[in-house]
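**Q** next comes the sequence, and after it the predicted model I'd like to discuss.
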Amino acid sequence: MPNIDKFIIGFDHALRTLLTPAQTLRPVPGTELPESELNDWEKRQSTALMRVNHVGEICAQALYQGQALTAHDADVQETLAQAAREETEHLAWTERRIAELSGRKSMLNPLWYGGSFAIGALAGMLGDKWNLGFLAETERQVESHLAGHLKRLPHNDGKSRAIVAQMQIDEAGHATTAMSHGGAELPSPVKLMMKLGSNVMTRTAYWV
C-alpha cells in the first residue's frame, strides 16, 4: 500500500478516535454489577482515574497507528493491529464508565494523540525488534499503572474496578505477544524516560 494511503487511513483513524464513540465487541466488564452509591469524593476519584485510563487508551491508539505506519514486516503490522483492536474496546469501556459517572474526558486528548503518534512512528523507524520491544514495555508500564489504580479506586466502585482489572489482563497479554514475536528488551534509560513521560501524562489527565 502506498504511504499516502497509510497516511489517509491514519488520519481517518485519528478523527474517529477523537470524535466518535468507540465500539466494543466484548461485553463491558462489570455490566452485571449494580451501580454503587458513591459519595462526592469517591465519585470524583473514580471519574478522575477513569479519565486517566481513557487518555491512556487514546495514547495507545495513536502509538499503534504510528508504529504500524513505519513498521517493516507484515506480521509486526498485524500484531500491532490486533493490539489496537483490543485497545479500542478499552477505549469504549472507559468512555462509557466516564459517562455513567457524569464525568468528562480530557480536554487535551488531541495533544495526547498527536504526541503519541509521533513517538510510535519513531519507534517503528528504529526497526521491528525495537518497535515490538517498545510495545511490550509500554504495556508493562500500563499494567503497573492499572495495578496502582486498583489500589486507588473506591472499593465499592465495582463497575470501574471490573473494567480496570480486565484491561490489566489484556495489557499483560499484549506485552507477552510482542516479545514472543521478536521484541527486544529496551535499554534501562529508555524505560526510565518512558516512565517519566507517562507520569506527566497521568498527573495532568487526572485534573484536565
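**A** Yep, it's here.

**Q** from now on I want contacts and neighbour counts done on CA atoms only, so please keep to that.
**A** Fine.

**Q** could you point out the longest helix of the chain?
**A** helix 40-70 (DSSP state H).

**Q** gap between the most centrally placed residue in the chain and K129?
**A** For the chain, the residue nearest the mean C-alpha position is E57 (2.7 Å; C-alpha atoms, centre = their mean). Separation of E57 from K129 (C-alpha to C-alpha, to the nearest Å): 23 Å.

**Q** likewise for A172?
**A** 18 Å.

**Q** same thing with T17?
**A** Distance from T17 to K129, by C-alpha to C-alpha: 27 Å.

**Q** follow-up on the earlier one: ok, A172 and K129, which is more surrounded?
**A** K129 (21 against 17; other C-alpha atoms under 10 Å).

**Q** so who does the more buried one touch?
**A** 182-184 (C-alpha atoms under 8 Å, 6 or more residues apart in numbering).

**Q** one more structure, for comparison:
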Amino acid sequence: MDRFIVEFDKALRTVFAPARSVRPHPDAQQTEADLTAADKQHAAGLMRVNHCGEVCAQALYQGQALTARDPATRAALQEAAHEETEHLAWTEQRLQELGSHKSVLNPLWYVGSLAIGVSAGLVGDKWNLGFLAETERQVGAHLQSHLSQLPDQDAKSRAIVEQMRIDEASHAETATQLGGVELPKPLKDLMQLSSKVMTTLSYRI
C-alpha cells in the first residue's frame, strides 16, 4: 500500500504540480528574443510537444521501474526519470514565458505511457532497457528536428532543446551498455506512429 501511495503521488505531481530543476535552466544566460506572434505561437507549440513528451517519459520510466527485476536496471530508469523531471521544469517555464499552456491531454498520455512502461518491464530487463534506448533515440531525433524548426533568434528555446537532446542521448547509451537489446523494426515503427499521434495533438491542444 505504501508503494502504491508513493507511485500515485508521483503521477499526480508529474501531471498537475509544477516541476523543479536541480540543475540551472539551460536558457538562464540567454536573452528573450523579440519574436513575431506567429513565431511565438510556433515555438510554444513545439515546447508543448516537448513538455508532453517528458510527461510520457515520466510515466514510461515509472512503469518500467515498477516491473524491472535487476537493481541496476531499476536504478538506470530512476536516474533517467530524475533528469526528465528537470526537462519538465524547463519546458513548463518556457511555455509560461511564451504565454502558452501545457497540453490538456497530458493525463491521458500519462496513463497510456504508464501502461506501456509496465508492459515493457514485464517482458524482461533486456527488452525493458532496449525499449528505453529506442525511446531515447527517437526522442533525440525528434528534438533534433525541433532545432531545425525553432526560430533562429529564439535562443532560449533552442538552449533548452539542445540540452534535452544531449541528455536523451546519454540515457540511450546507458541503457545499451546495461544490456538493452535492439527492438524489432515493427515495434520501432509502432512507437514512431504513436509518437506522431501524440505530437500532432499536443502541438495544438
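**A** Right, received. Where do you want to start? On a predicted model such as this, the values are computed, not experimentally measured, just so you know.

**Q** which one of the contacts of K129 of the first structure sits in the busiest neighbourhood?
**A** Highest neighbour count within the contacts of K129 of the first structure: G183, with 22 neighbours (other C-alpha under 10 Å).

**Q** where does the alignment partner in the second structure of that one sit: helix, strand or coil?
**A** Under the alignment (TM-score structural alignment), G183 of the first structure pairs with G180 in the second structure. Classification of G180 of the second structure using DSSP: H, G, I helix; E, B strand; the rest coil returns coil.

**Q** what sits against G180 of the second structure?
**A** By C-alpha under 8 Å, 6+ apart, the neighbours of G180 of the second structure are 125-133.

**Q** specify which member of the residues you listed is nearest to N106 of the second structure.
**A** Here the nearest of those to N106 of the second structure, counting by C-alpha to C-alpha, is L132; it sits at 20.2 Å.

**Q** what about the closest one, neighbour count?
**A** Neighbours of L132 of the second structure (other C-alpha under 10 Å): 29.

**Q** so which strand or helix has it?
**A** Using DSSP states H and E, L132 of the second structure sits in helix 125-149.

**Q** now that helix: which residue numbers in the first structure?
**A** Using TM-score structural alignment, helix 125-149 of the second structure pairs with 128-152 in the first structure.

**Q** how far does the matching stretch sit from the chain's center?
**A** In terms of C-alpha atoms, centre = their mean, to the nearest Å, the centre of stretch 128-152 of the first structure is found 9 Å from the chain centre.

**Q** post-alignment, that stretch versus the second structure, mean distance?
**A** Mean deviation of stretch 128-152 of the first structure relative to the second structure after superposition (mean C-alpha distance after the TM-score superposition for the first structure): 0.2 Å.

**Q** buried residues in that stretch?
**A** 128-143, 145-146, 149-150 (16 or more other C-alpha atoms under 10 Å).

**Q** quick one: secondary structure of H90 of the first structure?
**A** H90 of the first structure - assigned by three-state DSSP - is helix.

**Q** what's the burial count for it?
**A** 29.

**Q** map it across to the second structure for me.
**A** Under TM-score structural alignment, H90 of the first structure pairs with H87 in the second structure.

**Q** ok, its match to I160 of the second structure distance?
**A** Counting by C-alpha to C-alpha, the gap from H87 of the second structure to I160 of the second structure is 8 Å.

**Q** ok, Q77 of the first structure touching A83?
**A** No: between Q77 of the first structure and A83 there is no contact under C-alpha atoms under 8 Å: 10.0 Å.

**Q** this completes my enquiry, with thanks.
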